[in-house]
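Enquirer: could you work out the structure for the sequence below:
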Amino acid sequence: MAPVHVERTPDGFVASNERGARITIGSVTDEGVFSPVELLLAAVGACNIVTVEPLTAQRGHRLPHLAVSISATKAEPTLLETVTVTYEVELPESLTPEKFAEIAERVHQRHCTVTRSLEKGTEVKLNLPSP
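Expert: Below is the predicted model:
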């Protein structure tokens, strides 16, 4: 997996990838930027939605509207307790709510790397410079 680079710039903090995409990062009080926790929530939502959409399309169902809202509650000031993904979807006549729920659950439980990593408690290591 290609790394993401985050650095402080004269304009704030910027995350970038090898494909040239950039995201400005700040605190929850900064205007026009995402906070790190908001980026985590966006990653959860994006991982789910970009996987659900092609799975429904492969089954011949084009969703007229597909969106998610992601919220979180805190267990402690620096620890999230629960992240909730709420789908906002308009289903075509060819897709029942039960079948859509089955697809979304499968994505959540088996296919979304971000969600699965959070649920499994993926280790995060620090690689610090040598003195």
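Enquirer: going by C-alpha atoms from here, please, whenever you check contacts or count neighbours.
Expert: Noted.
Enquirer: quick one: the strands in this protein?
Expert: 5-9, 12-16, 22-25, 65-76, 79-90 (DSSP state E).
Enquirer: could you give the separation of the shortest one from the chain centroid?
Expert: Spelled out, that is strand 22-25. Averaging C-alpha positions (CA atoms, centre = their mean, to the nearest Å) puts strand 22-25 15 Å from its chain's average.
Enquirer: list of residues touching it?
Expert: Contact with strand 22-25 is made by 12-16, 33-36, as judged by CA atoms under 8 Å, 6 or more residues apart in numbering.
Enquirer: then stretch 61-69?
Expert: Applying CA under 8 Å, 6+ apart, the contact partners of stretch 61-69 are 45, 49, 53, 56-57, 85-92, 94-95.
Enquirer: re the thing from before, can you put the contacts of strand 22-25 in TSV and add neighbour count?
Expert: Shown next, in TSV, are the contacts of strand 22-25 (neighbours: other CA atoms under 10 Å):
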residue	neighbour count
G12	13
F13	15
V14	17
A15	14
S16	15
V33	18
F34	18
S35	16
P36	13
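Enquirer: most widely separated two among those residues?
Expert: Longest distance between any two of these is 15.0 Å, between S16 and S35; criterion CA to CA.
Enquirer: now show me the structure for the sequence below, then we'll compare the two:
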Amino acid sequence: MSGETLRSVSIERASLGRYEVRNARGGTITIGSSDGPDFTPVELLLAALGGCTGADVDHIVSKRAEPERFEVRVTADKVRDESGGNRLVNLVVELSVAFPEGEAGDAAREMLPRAAKMSHDRLCTVSRTIEAGTPVDTKVN
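Expert: Purely as a prediction, here's the structure:
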């Protein structure tokens, strides 16, 4: 992988069940198990999916009108599949957006479904990766 295409984070154990994630730009977040306030890895996956779709759609529709409300909700069911492993099913990204009255708001409302489709079909790296079923290679050093 080249430096132009490579994306990465590093994760360091803070304590049992809590980990600090760092990106290349210096940002940090803490993730943990479901018994504390930190986001779990599954919640971060859902946030990544919604954030990616939301950012794509926001950039497209906000060129027409500034939203009065812009909310994204992502849901999924965690199941144990036939092989005995855990996974998510029924992933849904729901956009709830309101625009002001008038010509600009009408243009943004009209563009909203197309923007969501563009995000899903070609722009959102997260949803496209999930749907493609990209293999994950786990290595131990």
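Enquirer: what subset of the contacts of stretch 61-69 of the first structure is buried?
Expert: Neighbour counting with 16 or more other CA atoms under 10 Å marks 45, 49, 53, 56, 85, 87, 91, 95 as buried within the contacts of stretch 61-69 of the first structure.
Enquirer: out of these, list just those in helices.
Expert: If you go by DSSP state H, these have 45, 49, 53, 56 in helices.
Enquirer: what's near enough to touch the first one?
Expert: Counting by CA under 8 Å, 6+ apart, G45 of the first structure touches 68-70, 85.
Enquirer: kindly indicate which of these lies nearest L41 of the first structure.
Expert: Looking across the contacts of G45 of the first structure and measuring by CA to CA, the closest to L41 of the first structure is I70, at 6.0 Å.
Enquirer: how many residues are close by S127 of the second structure?
Expert: Close neighbours of S127 of the second structure, defined as other CA atoms under 10 Å, add up to 22.
Enquirer: kindly provide the distance from the aligned partner of it in the first structure to H108 of the first structure.
Expert: By TM-score structural alignment, S127 of the second structure lines up with T115 in the first structure. T115 of the first structure sits 7 Å away from H108 of the first structure, going by CA to CA, to the nearest Å.
Enquirer: how about D11 of the first structure?
Expert: Distance from D11 of the first structure to H108 of the first structure, counting by CA to CA: 36 Å.
Enquirer: who has more neighbours out of these two?
Expert: Comparing D11 of the first structure with H108 by neighbour count (other CA under 10 Å), the higher total belongs to H108, at 21 against 9.
Enquirer: which residues touch the more buried one?
Expert: By CA under 8 Å, 6+ apart, the residues touching H108 of the first structure are 48, 115-116.
Enquirer: dump the strands of the first structure to JSON lines, plus distance to K120 of the first structure.
Expert: As requested, the strands of the first structure are exported to JSON lines (distance: least, CA to CA, whole Å):
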{"stretch": "strand 5-9", "distance to K120 of the first structure": "24"}
{"stretch": "strand 12-16", "distance to K120 of the first structure": "25"}
{"stretch": "strand 22-25", "distance to K120 of the first structure": "26"}
{"stretch": "strand 65-76", "distance to K120 of the first structure": "17"}
{"stretch": "strand 79-90", "distance to K120 of the first structure": "14"}
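Enquirer: if we can go back for a sec, adding distance to I25 of the first structure, write the contacts of strand 22-25 of the first structure out as CSV.
Expert: CSV is the format used below for the contacts of strand 22-25 of the first structure (distance: CA to CA, whole Å):
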residue, distance to I25 of the first structure
G12, 7
F13, 5
V14, 6
A15, 7
S16, 11
V33, 5
F34, 5
S35, 6
P36, 7
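Enquirer: ok, the aligned partner of S10 of the second structure in the first structure - contacts?
Expert: Here S10 of the second structure is matched to H5 in the first structure, going by TM-score structural alignment. With contact taken as CA under 8 Å, 6+ apart, H5 of the first structure is in contact with 15-17.
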